[in-house]
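> pasting a predicted model and its sequence here:
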Amino acid sequence: MPPTARTVTGVLAWLGAVVVATGTGLAAVSAIGVSIVGADQQVLSPADVEGRLAAAGAPAGPVPTTAPSPGTSTGTSTGSSTAPSTAQPPAPTAFPTDGGTVVARCVDGGVDIVTASPAQGWRIHDEAEEDRGRVRFEAGGRRIELRLSCSGDEPQAQVRN
């Protein structure tokens, strides 16, 4: 067999192996996906979600997009309340900075820091300043401090570099 024929045969054998391996991989991934979520699972459109919520008696409306990151919720408040409130707390407000993002809302006793997430390369200063409505991000010699307060039901942030 001439060298060119061997090369062509080798390339064709390799391509055949690639096709078989790809097909086997796709079949395996499809089987795994079906066994995890079930064959009857489907992605719902926003209209489908609202329809199902309405049918279940849940209030319709936009889903909040600000959620606490796992492990970053401080849950601290500057004041205390003696009786639980039945009213919905106001929606939290995000305050992004170069050092990180603080999400806060106003509650009966003052400002509640929902989350404080440092940006990459930054950290939150170790003192328990969150209890006083302050969060300080540090990186190297830089500091960014947020002093949080409430104006009515709206949280306000004073940023100091």
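Happy to help now that I have it.
> for the rest of this, base every contact and every neighbour count on C-alpha atoms.
Fine.
> quick check: which element contains V103?
V103 is located in strand 100-107, with elements delineated by DSSP states H and E.
> which strands and helices sit next to that strand?
strand 93-96, strand 110-118, strand 154-160 (3 or more Cα pairs under 8 Å, 6 or more residues apart in numbering; DSSP states H and E).
> of those, which stretch is the most buried?
For the helices and strands packed on strand 100-107, the largest average neighbour count (mean count of other Cα atoms under 10 Å) is found in strand 110-118, namely a mean of 24.
> that strand: what's the following helix or strand?
The helix or strand immediately downstream of strand 110-118 is strand 123-124, counting by DSSP H and E.
> neighbouring contacts of that next one?
Strand 123-124 is contacted from outside by 99, 116-118, 135-139, using Cα atoms under 8 Å, 6 or more residues apart in numbering.
> second structure follows, compare the two:
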Amino acid sequence: MTTHSTHFDSPVGRLLALAANDAIIALHILGGKHPPVPAEPWLDSPRLPVFLQLRQELSEYFAGQRRRFELRLAPAGSDFQQAAWLALTRIPYGQTRSYGQQAAAIGRPAAVRAVAAANGRNPIAIVVPCHRVIAANGALTGYAGGLHNKAWLLRLEEGAA
């Protein structure tokens, strides 16, 4: 499997996108936690159709014109991580959930810490909106792309960015 890559700038900083088999497998805010490490060289492919679609959809999102992404996604993770990430995609634009609510949504109400860990390993920032998960007391906690970016994304979705 060939992994394709591209970089581009955004309001939350420089982004690195990875794709394989016409699906996005990673989107990272550079400078954040858990940057991807290539097992083999990535093929720089900025004109790959899935990257063109990603750029378009992110541009619309950052302009406040897109609330739902339509990209084909293929993040690699355990079954538990996949369930946690799928639950993230079901949090409506402009809304937040607590880690406990997310754990309950996947049928594992006692797995709050495991859900938080899975969110911390979410390989597809913004599109798989782990920024929409906050502490039960309303505090902003943990975001691999930086808490300032999490706050900015939430303000964007509230119409205040």
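Thanks, I have it. What you see is a predicted model, and the numbers here were worked out from it, not measured in a lab.
> can you give me the TM-score here?
Superposed pair, TM-score by TM-score structural alignment, normalised by the length of the first structure: 0.21. Supporting alignment: 61 aligned residues with a Cα RMSD of 5.2 Å.
> next, the angle strand 154-160 makes with the strand holding V103 of the first structure.
Note on geometry: by axes from the mean of the first three to the mean of the last three Cα atoms, to 10 degrees, strand 100-107 of the first structure and strand 154-160 are set 140 degrees apart in direction.
> farthest-apart pair in the contacts of strand 123-124 of the first structure, please.
A116 and A139 (15.1 Å; Cα to Cα).
> how about the strands in the second structure?
Under the criterion DSSP state E, strands of the second structure are mapped to 4-10, 13-20, 23-29, 43-44, 97-98, 133-134.
> single out the most deeply packed of those.
Comparing the strands of the second structure by mean count of other Cα under 10 Å gives strand 133-134 as most buried, with a mean of 24.
> so which elements touch that one?
Applying 3+ Cα pairs under 8 Å, 6+ apart, we find strand 133-134 of the second structure packed against strand 97-98, helix 99-105.
> how about the helices in the first structure?
3-37, 46-56 (DSSP state H).
> and those as CSV, adding distance to L146 of the first structure and mean neighbour count?
Listed next are the helices of the first structure as CSV, based on distance: least, Cα to Cα, whole Å; neighbours: other Cα atoms under 10 Å:
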stretch, distance to L146 of the first structure, mean neighbour count
helix 3-37, 44, 11
helix 46-56, 36, 12
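> can you lay out those helices as CSV showing distance to S73 of the first structure?
As requested, these are exported to CSV (distance: least, Cα to Cα, whole Å):
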stretch, distance to S73 of the first structure
helix 3-37, 30
helix 46-56, 28
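> hey, which helix is longest across the second structure?
Under DSSP H, the second structure gives helix 49-62 as its longest helix.
> so can I have JSON lines of the strands of the second structure showing distance to Y61 of the second structure?
Shown next, in JSON lines, are the strands of the second structure (distance: least, Cα to Cα, whole Å):
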{"stretch": "strand 4-10", "distance to Y61 of the second structure": "11"}
{"stretch": "strand 13-20", "distance to Y61 of the second structure": "15"}
{"stretch": "strand 23-29", "distance to Y61 of the second structure": "15"}
{"stretch": "strand 43-44", "distance to Y61 of the second structure": "24"}
{"stretch": "strand 97-98", "distance to Y61 of the second structure": "20"}
{"stretch": "strand 133-134", "distance to Y61 of the second structure": "18"}
